[in-house]
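Peer 1: Would you be able to build a 3D model of this:
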Amino acid sequence: MAKIDSHHMIYGHLQDFLTGETLVDTDDERYRQRLARLLVEEKGFAKAEIKPRLKIETLFAGRFVLSRIDFVVSLAGRRLMLLRYGPGSLVTRQRPALAAARVLDAEGIIPLTVVSNGQDAEVLDSYSGKVLAQGLAAIPERRELERQAASLENRPLPAGRREPELRILNAFDYEACCAGDPCALPNAREG
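Peer 2: Okay, the predicted model is just below:
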């Protein structure tokens, strides 16, 4: 019998479009790769302007969570747009993505947040949480983001907000395997 160690269908390995690294080939990773190609091939960003796979670590109530930030786009050394992928409904992805945009940089909030399920997207104002635009076509092109850069501030996070935003990430990104019961998959990494 084959050893199963993941809740995801694993097809083998693939080469990361941005970095050339070898990654585990899953459905989710295929969507991430499509989004990376979209940013470069359709939106005009250079690969060097996109930082993949950043992480934020949180520990609350004894629960350690590693939150994944799929892509951060920088222009002229400024982080301007954070993109998080997640399958399913976009509305359920908004709050943790906004929390990540608010705490990732000590210098200030990353002004634009994008949530995508690989087939649709929403562009949000990271300060207010307001949805600015919808659809993959609404993700700003490089020239557009460059024009907007002067008006996009990396404002500091208001005093007293860092811990609540980190708690939001911890709660939303916590993966509970099999609803607290023993996992049916031997040696499962998730949960």
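
Peer 1: all contacts plus neighbour counts: C-alpha atoms, from now on.
Peer 2: Will do.

Peer 1: Now do the strands in this structure.
Peer 2: Ranges of strands in the chain, per DSSP state E, are 10-15, 22-26, 50-60, 63-75, 78-85, 112-116, 121-125, 131-134.

Peer 1: Name the stretch among the ones you listed that sits most buried.
Peer 2: Across those, the average number of neighbours (mean count of other Cα atoms under 10 Å) peaks for strand 112-116, which reaches a mean of 29.

Peer 1: how far does that strand sit from the chain's center?
Peer 2: Chain-centre distance of strand 112-116: 8 Å, with Cα atoms, centre = their mean, to the nearest Å.

Peer 1: Could you also give me the structure for this second sequence? I'd like to compare it with the first:
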Amino acid sequence: MHEVSLNQTIKDYLTGKEIELTTFEDIRQALAKMLVEEKGYPKEYIVPKEQIELILEDEIFPITLDFVVYDEQKNPLLLLAFCFGEIASFVRQYIAVARLHVPFIPLILLTDTKDAYLIQSGDKKVLQRGYFGIPTYQELKELAKKAPSFSLDEKKKKAETCLAHAYFALSGPCCSATGTCDK
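Peer 2: Modelled structure (predicted):
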């Protein structure tokens, strides 16, 4: 299943801006609302559709991340992504992107709406499975402090970039990096 435009717009829960409604956008909106209203995440610290550029052999490949959650000092804490299909098949590509993000994102939350995985990106350890394991904002900050770091030398950076590019090229949405979808 791929993300496609529904030729409508909706008001983004986090930003209040009109955005394109896609086959997956209603799920992203529900995730954002759950983080804010049930888990205490401040809206202003959740960045939707953050861009990261992979540079591979002088070519730039943009990737749009569903959400990146920051702390009060603007340090990234969590990369949250909706996955269409078996979550386990998406884990490695998001670990690569979290490691390539500057600065490094210590935690990843992946969900298919039926299940959720909370993962440390430094050591690939799955901390929790299931929606009960989604931390509150305060718990998230504590988990991020305890999470192992990961440093990239040039060899590791190239390997993570190749891996992320390959996975996202295969599983990425039909939507462009700007958020506009194929009609």
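
Peer 1: Got a TM-score for the two of them?
Peer 2: For this chain pair, the superposition-based TM-score is 0.82 by TM-score structural alignment, normalised by the length of structure 2; 172 aligned residues with a Cα RMSD of 2.6 Å.

Peer 1: As a markdown table, the strands of structure 1 with distance to Gln94 of structure 1 would be great.
Peer 2: What follows is those, written out as a markdown table (distance: least, Cα to Cα, whole Å):
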| stretch | distance to Gln94 of structure 1 |
| --- | --- |
| strand 10-15 | 27 |
| strand 22-26 | 23 |
| strand 50-60 | 16 |
| strand 63-75 | 13 |
| strand 78-85 | 9 |
| strand 112-116 | 6 |
| strand 121-125 | 8 |
| strand 131-134 | 9 |
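
Peer 1: Against Val65 of structure 1, how distant is Val123 of structure 1?
Peer 2: 25 Å (Cα to Cα, to the nearest Å).

Peer 1: Enumerate every residue touching the residue positioned nearest the centre of structure 1.
Peer 2: The structure's structure 1 has its C-alpha centroid closest to Arg84; by Cα atoms, centre = their mean the separation is 2.3 Å. By Cα atoms under 8 Å, 6 or more residues apart in numbering, the residues touching Arg84 of structure 1 are Arg68, Ile69, Asp70, Phe71, Arg93, Ala97, Thr113, Val114, Val115, Ser116.

Peer 1: Now do the same for it: its match in structure 2.
Peer 2: By TM-score structural alignment, Arg84 of structure 1 lines up with Ala81 in structure 2.

Peer 1: Could you report the separation of that match from Leu107 of structure 2?
Peer 2: Applying Cα to Cα to Ala81 of structure 2 and Leu107 of structure 2 gives a distance of 11 Å.

Peer 1: and if you look at Lys183 of structure 2?
Peer 2: For Lys183 of structure 2 relative to Leu107 of structure 2 (Cα to Cα), the value is 34 Å.

Peer 1: again, but for Pro62 of structure 2
Peer 2: Taking Cα to Cα, one finds Pro62 of structure 2 at 21 Å from Leu107 of structure 2.

Peer 1: go on, Pro48 of structure 2?
Peer 2: When distance is defined by Cα to Cα, Pro48 of structure 2 is 16 Å away from Leu107 of structure 2.

Peer 1: for structure 2, what's the longest helix?
Peer 2: helix 154-171 (DSSP state H).
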